[in-house]
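[1] 3D model of this:
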Amino acid sequence: MTQMQSTTSTFTASPSPRFEGTGLNLVAKRYVAEDHNPDGVTLIFFHCTGSHKEVFEPIIPDLLALKHPVEGKPIVREAWLLDNPAHGDASVYNDEALKRQEAGFTVEEWCECFKILYASGAFEGHTLIPIGHSVGATAIILATMPSALPPISFKSLILVEPSLITRAAWDEHLEQQEFALKTVSTMITKRRDTWKSRADARAYFEARIPWGSWDPRILDLFVQHALREVTVEENGQPVKKVTLCCTRLQEYTQYTNTEPHFVAADRVGTLDRSVAVHVILGEREDVVPEYCHDSVLELRPVASLQKVPDAGHFVVQENPDGLGVAIARILTGEAAPRAAL
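    Sure thing, here's the model as predicted:
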């Protein structure tokens, strides 16, 4: 087992005028192996909606242990896991700031928070490879585009089950897309979000989709990091319970805010060809239809395309070991281009 150290840090950012004067806390966890290579690449992980940064923890030790097949040196310098500021630990730090907003936090604002962190010099001298799952993939693509802050240069991008679709494909399948969006939105607004204890919550998740299909380690991490303690009043008395870190409003907003996914899809086609784009999908088609992925894959040749067995859109949660193998194959140069599949 690779010996590594982890540290958690918070950074204050004001990604938009909505948060001027209060700012938001971007919470990051950094992992460094004892025998790390300062010339190696730095991996930065962006999770999906409703999740938390620690969801990637099961695959971090093996990635830090990867050695160059010829030189024998560690490939990875360090790994960073970032909370969306409306999720996980960050949601606790940002509770008051988020409550003061009538609209939910957006993926564009998450991207700007990361850009502010990058501009602070935190990654000076690092060679960056971001890894984004679902909406996290949208975030890292948006980071390559100019905004109030300059674009970020990455060595390559690893898109895991990206929630991207071109406008043309959306319009072509408009009825199906709108129905799916309405169904998900209704589920979110009616979903249970409070339990008497973490054990009670875990039992609830185990018996329901999608949590019931998750790797037990991932479910344990979800119960630990995607829930927080709250005090509610029952029969005139304060009672301690647990609730989701990502509120229903925040989750609803990130699912229904479709525009950034169109923008990010277009960006895939115009991104400098020197930046390698790798795609990892779940073998099972479930949440994101194949035509969504195809609409983006047709925009440019990808450096590699892999499909992880025993997994669908929630590949990070369902088969973390398989995902780790796929990422390792990219980092060691073993992943095949799409044409070879």
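[2] going forward, measure contacts between C-alpha atoms and count neighbours the same way
    Fine.
[3] Helices of the stretch 151-300 of the chain, start to end?
    For the stretch 151-300 of the chain, applying DSSP state H, counting those that start in this stretch gives helices covering 167-172, 174-190, 198-206, 216-225, 248-256, 259-270, 290-297.
[4] Go through those and name the closest to Val27.
    helix 216-225 (12.5 Å; CA to CA).
[5] just the angle between the closest one and helix 198-206, please?
    Going by axes from the mean of the first three to the mean of the last three CA atoms, to 10 degrees, helix 216-225 is angled at 130 degrees with respect to helix 198-206.
[6] To compare with the earlier structure, here is another sequence to fold:
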Amino acid sequence: MKRRTLLASGAAAATAAALGLPARAQSPLKVGFVYVGPIGDGGWTFQHDQGRLAVEAQFGDAVETVYQESVPEGADAERVMAQMALSGCGLIFTTSFGFMDATVAAAEKFPDVKFEHATGYKRAANLATYDARFYEGRAVIGHIAGRMTKTNKIGYIASFPIPEVIQGINSFFLHAQKVNPEVELVVIWAYTWFDPAKEADAAKAMIEQGVDVIAQHTDSTAPLAEMAKTPGVIGFGQASDMAEYKPSPRVASIIDEWSPYYIKRVQAVLEGTWESTHSWGGMTEGEVVIGEMTDAIPEEIRAEAQGMIDAITAGTYHPFTGPIAKQDGSVFLAEGEVATDEQLVTMNFYVQGITGDIPS
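    A predicted model of the protein is given here:
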């Protein structure tokens, strides 16, 4: 575990005064981050760690941050959280869906510590949850995929069959299909958040099936590295920009910008105003960002994608707006009907046009 060096209390007091914080902030608030992958994954964990660094930059001597990377989802996670709490952490962020039950257990054992769990739904008086509307970004890259595929075969490397991932698959396909009714979607379940070998194998298998545009809901850059071996195959950065693969195969990206949320929640603890809440921000809040669309995307398609970004950000377009049917043909949303958050967070079906089954 890496830790930030404690600085002198006098310097901490000066920083607290500059920030307008109460006197009790003179002892640095210790903030812990529990990561499912390595901070060098280039994707999900890397981006969360950028948020941690933003907290340090914002608050300086008023905070101390610690993190543990590559924590397995399960009993090990609860032990890591307990160690952080016992070491003096007053606020702990746990940054993967599979940490949910461990976070609940740790919050029960340490009622004086505030916990925040990413992408989960179980809350308590000292346990908040936060998420991002990733499906908004999937709509944009789905549009790009539908417009740019030459084989009419697009792919999605999925991690685990949870609502967040199913939302992404459906949003990606719906928006590809809107601009290209002939498009087919190949889904491969990797059953991992971070395993470069499995992720690369999934991309390779898709390419061998004729897929020429690939999205991923896994955390490493391995799929893009595999795409780079085959001219004409393109993909997208996931969770972070993955800019090293610009201008192609990475032609755009979905960036999870956690910094504003982390700064806001640390500020609340320092001010004594923290409450257990659920946050689900998206493009409007600046938490879901589409990275640079490179010149590998024709100008006309870039303009179309930007129009969608602008509409989602302004709140004039929702990616799940009817008519939308489920895979079995039954109605999910009628003409003009917009999905509720409850419908989205419980999504457990494919939309019409996607073949195959969701694993149980």
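[7] what's the TM-score here?
    The TM-score (TM-score structural alignment, normalised by the length of the first structure) is 0.31; 171 aligned residues with a CA RMSD of 6.3 Å.
[8] I'd like a version of the helices of the stretch 151-300 of the first structure in CSV, one that adds distance to Phe45 of the first structure and mean neighbour count as further columns.
    What follows is the helices of the stretch 151-300 of the first structure, written out as CSV (distance: least, CA to CA, whole Å; neighbours: other CA atoms under 10 Å):
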stretch, distance to Phe45 of the first structure, mean neighbour count
helix 167-172, 27, 14
helix 174-190, 25, 14
helix 198-206, 24, 15
helix 216-225, 16, 18
helix 248-256, 18, 18
helix 259-270, 17, 19
helix 290-297, 20, 17
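[9] what would these look like in CSV with distance to Ser91 of the first structure?
    What follows is the helices of the stretch 151-300 of the first structure, written out as CSV (distance: least, CA to CA, whole Å):
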stretch, distance to Ser91 of the first structure
helix 167-172, 32
helix 174-190, 18
helix 198-206, 18
helix 216-225, 11
helix 248-256, 10
helix 259-270, 22
helix 290-297, 30
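[10] What is the burial count for Arg30 of the first structure?
    Neighbour count for Arg30 of the first structure, taken as other CA atoms under 10 Å: 16.
[11] what sits against the closest residue to it other than its chain neighbours?
    Nearest-residue entry for Arg30 of the first structure: Trp80, 4.5 Å, with adjacent residues in sequence omitted and distances by CA to CA, 6 or more residues apart in numbering. Residues touching Trp80 of the first structure, when contacts are defined by CA atoms under 8 Å, 6 or more residues apart in numbering, comprise Ala28, Lys29, Arg30, Tyr31, Thr42, Leu43, Ile44, Phe45.
[12] list the helices and strands the host helix or strand of Pro61 of the first structure packs on?
    Per DSSP states H and E, Pro61 of the first structure falls inside helix 60-64. The elements that helix 60-64 of the first structure packs onto, with contact taken as 3 or more CA pairs under 8 Å, 6 or more residues apart in numbering; DSSP states H and E, are strand 24-33, strand 76-82, helix 320-331.
[13] Can you mark which positions in it are buried?
    Of the residues in helix 60-64 of the first structure, those scored as buried under the neighbour-count criterion (16 or more other CA atoms under 10 Å) are Ile60, Pro61, Leu63, Leu64.
[14] quick check, nearest of the residues you listed to Ala276 of the first structure?
    Ala276 of the first structure has its nearest neighbour among the buried residues of helix 60-64 of the first structure in Leu63, at 19.0 Å by CA to CA.
[15] Contact partners for that closest one?
    With contacts taken as CA under 8 Å, 6+ apart, Leu63 of the first structure has the following neighbours: Val76, Gly324, Ala328.
[16] And it, how close does it get to Ile327 of the first structure?
    As defined by CA to CA, to the nearest Å, Leu63 of the first structure lies at a distance of 8 Å from Ile327 of the first structure.
[17] residue ranges for the helices of the stretch 1-150 of the second structure, please.
    With DSSP H, counting those that start in this stretch as the criterion, the stretch 1-150 of the second structure has helices spanning 9-19, 44-59, 75-86, 100-109, 134-148.
[18] Need those in TSV (columns: mean neighbour count and distance to Gly235 of the second structure).
    Supplementary listing: the helices of the stretch 1-150 of the second structure in TSV, determined by neighbours: other CA atoms under 10 Å; distance: least, CA to CA, whole Å:
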stretch	mean neighbour count	distance to Gly235 of the second structure
helix 9-19	16	42
helix 44-59	20	16
helix 75-86	19	32
helix 100-109	20	30
helix 134-148	26	8
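[19] For Ile166 of the second structure, which of those helices is the nearest?
    Taking CA to CA, helix 134-148 is the member of these nearest to Ile166 of the second structure, at 9.2 Å.
[20] I'd like to check the angle between the helix or strand just after the closest one and helix 134-148, please.
    Going down the chain from helix 134-148 of the second structure, the next helix or strand is strand 153-158, by DSSP H and E. Going by the same axes, to 10 degrees, strand 153-158 of the second structure is angled at 160 degrees with respect to helix 134-148.
[21] right, and the helices of the stretch 151-300 of the first structure - which one's nearest Gln306 of the first structure?
    Where those are weighed against each other on CA to CA, the nearest is helix 290-297, at 12.4 Å.
[22] Do you have the helices of the stretch 1-150 of the first structure handy? List them.
    Using DSSP H, counting those that start in this stretch, helices in the stretch 1-150 of the first structure cover 60-64, 88-93, 95-99, 107-119, 135-142.
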